[in-house]
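Participant: dropping the sequence and predicted coords here.
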Amino acid sequence: MISEHLKDFEVVLASKSPRRAQLLKEVGVDFTIGTKSGVEEIFPRGLSHQEVAKYLSELKSSVYQDEVTESNKLIITADTIVCLGDEVLGKPADRQDAIKMLQKLSGNKHSVITGVTLMSKNKKVTFAVDTKVYFKQMSNQEIEYYVDHYKPFDKAGAYGIQEWIGMTGIETIEGSYFNVVGLPVQKLYTELMKF
């Protein structure tokens, strides 16, 4: 259904995330993976968390601007951030950083916000989806076990909800589960069907 709707586009997912690729595939979108190198994920001060996620997804799409101008490409970019209070937690630098992040998240509620940009030569749409995640109080032993066995260094907030820590540590979520995995597929599907 969606592949028929998007048949006039060459859809490109500009992401190295295997989780995003799997989710997009399962929704029924035919696409290729964009291979352009990433951007430095720096954002201006003073933006709201939603604005940060949208800004970063638009920044990622900007490297494809020349490609869409002369083609029928539809570029999809996404950026997921984890927010605890006013703090934005990116990807951990190393083991110790990952442990520190998870210690902060333990016993607390945080937001996972994914900004998504859809861009073709005639149109650009950016949106963000926010999911609230509640972690139980976790022991240092549990946190270190997870970090050592799953090495979540490529994940914002130092965890993947689909992994062991999501099964054992997350008490409840409010909003889209798939958003926490890295792509708010329900909202993305809706926006692609309008594109």
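Facilitator: Perfect, thanks for sending it.

Participant: all contacts plus neighbour counts: C-alpha atoms, from now on.
Facilitator: Noted.

Participant: please enumerate the helices of this protein.
Facilitator: Here the chain has its helices, by DSSP state H, at 2-5, 18-27, 49-62, 65-69, 95-105, 140-150, 164-169, 177-181, 185-194.

Participant: wait, R20 touches G182, no?
Facilitator: Yes. Look at R20 against G182 with CA atoms under 8 Å: they come within range, at 6.1 Å.

Participant: higher neighbour count, the two?
Facilitator: G182 (26 against 22; other CA atoms under 10 Å).

Participant: next, the one to line up against it:
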Amino acid sequence: MNFSRPILLASNSPRRKELLAGLGLKFEVRVKEVNEDFPAHMQREEVAEYLASHKANAYTDDLKDEVLITADTIVCLGDRILNKPAHATEAFDMLRALSGTSHEVITGVCLLTQEGRTVFHDTTKVYFKELSDEEINFYIQHYKPYDKAGAYGIQEWIGMIGIEKIEGSYFNVVGLPIQKLYQYLQQLV
């Protein structure tokens, strides 16, 4: 699929790169370090969209004719947002909290051009079986999920053995609501 405008992906995530490449799109990766703090008063969907849009702000002066894609995925257990775990204990605590219950994964996406920005999100509900301590420890030890919100990747071992069902987009949980993104990109490029 060829689009008339160059596409930039502002993400180091191998999962996002793989998903975007899966659309058959040619794109360039450009990454800048951006603070991922957000105002405490925000609702969950607002947080995901705010972070995606905030990341795009770092590129405003650099854009020419490109379409920039930024994204941020958060894992929500009730009103609690589970970020990336800093260490094994935090990862264990997150997975123990997710075990035997459902949670929501929200990915915010920002498409930035010189003409303006489009910001949207997608939400997927994920149901985990009751995980044993042994399963959680095995996953943390072998997959080291410190770069993943909520301390897990659906496409990895823990997803294969632990996720009973999802409601919504699988790809959103991986890190990019690719079907929605494709629709928005068609309007821009």
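Facilitator: It's in. None of these values were measured; they are calculated from a predicted model.

Participant: TM value for the aligned chains?
Facilitator: The TM-score (TM-score structural alignment, normalised by the length of structure 2) is 0.98; 188 aligned residues with a CA RMSD of 0.7 Å.

Participant: pipe the helices of structure 1 into CSV and attach distance to D86 of structure 1 per row.
Facilitator: Listed next are the helices of structure 1 as CSV, based on distance: least, CA to CA, whole Å:
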stretch, distance to D86 of structure 1
helix 2-5, 38
helix 18-27, 26
helix 49-62, 8
helix 65-69, 32
helix 95-105, 13
helix 140-150, 23
helix 164-169, 22
helix 177-181, 19
helix 185-194, 25
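
Participant: what's the closest of these to A158 of structure 1?
Facilitator: helix 95-105 (5.3 Å; CA to CA).

Participant: aligned counterpart of K104 of structure 1 in structure 2, please.
Facilitator: Using TM-score structural alignment, the equivalent of K104 of structure 1 in structure 2 is A97.

Participant: please name the nearest non-neighbouring residue to the alignment partner in structure 1 of K144 of structure 2.
Facilitator: Under the alignment (TM-score structural alignment), K144 of structure 2 maps onto K151 of structure 1. In space, and not counting its chain neighbours, K151 of structure 1 is closest to R95: 7.8 Å by CA to CA, 6 or more residues apart in numbering.

Participant: in contact with that neighbour, which residues?
Facilitator: By CA atoms under 8 Å, 6 or more residues apart in numbering, R95 of structure 1 lies in contact with V147, D148, K151, F153.

Participant: grab the nearest non-local neighbour of the second one.
Facilitator: Counting by CA to CA, 6+ apart, R95 is the residue found nearest to D148 of structure 1 once chain neighbours are left out, at 7.8 Å.

Participant: which one of the contacts of R95 of structure 1 is nearest L59 of structure 1?
Facilitator: Of all the contacts of R95 of structure 1, F153 has the smallest distance to L59 of structure 1: 21.7 Å, by CA to CA.

Participant: now do the same contact list for the nearest residue to the closest one once chain neighbours are set aside.
Facilitator: Leaving aside its sequence neighbours, F153 of structure 1 sits nearest to P92 (CA to CA, 6+ apart; 5.4 Å). P92 of structure 1 sits next to A98, M101, P152, F153, D154, K155, A156, G157, A158 when contact means CA under 8 Å, 6+ apart.

Participant: burial check on the fourth one, number of neighbours?
Facilitator: This means F153 of structure 1. Residue neighbour count, defined by other CA under 10 Å, stands at 18 for F153 of structure 1.

Participant: kindly report the same for the fifth one.
Facilitator: D154 of structure 1 is flanked by 14 other residues according to other CA under 10 Å.

Participant: and the residue lying closest to it once chain neighbours are set aside, what does it touch?
Facilitator: Excluding its sequence neighbours, the residue lying closest to D154 of structure 1 (CA to CA, 6+ apart) is K91, at 5.8 Å. Applying CA under 8 Å, 6+ apart to K91 of structure 1 gives the contacts F153, D154, K155, A156, G157, A158.

Participant: ok, whichever residue in structure 2 pairs up with K91 of structure 1 to L25 of structure 2 distance?
Facilitator: The alignment partner of K91 of structure 1 in structure 2, by TM-score structural alignment, is K84. Distance, K84 of structure 2 to L25 of structure 2, using CA to CA, to the nearest Å: 28 Å.

Participant: can I get the contacts of K91 of structure 1 in JSON lines including distance to V52 of structure 1?
Facilitator: As requested, the contacts of K91 of structure 1 are arranged in JSON lines below (distance: CA to CA, whole Å):
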{"residue": "F153", "distance to V52 of structure 1": "21"}
{"residue": "D154", "distance to V52 of structure 1": "19"}
{"residue": "K155", "distance to V52 of structure 1": "17"}
{"residue": "A156", "distance to V52 of structure 1": "13"}
{"residue": "G157", "distance to V52 of structure 1": "15"}
{"residue": "A158", "distance to V52 of structure 1": "18"}
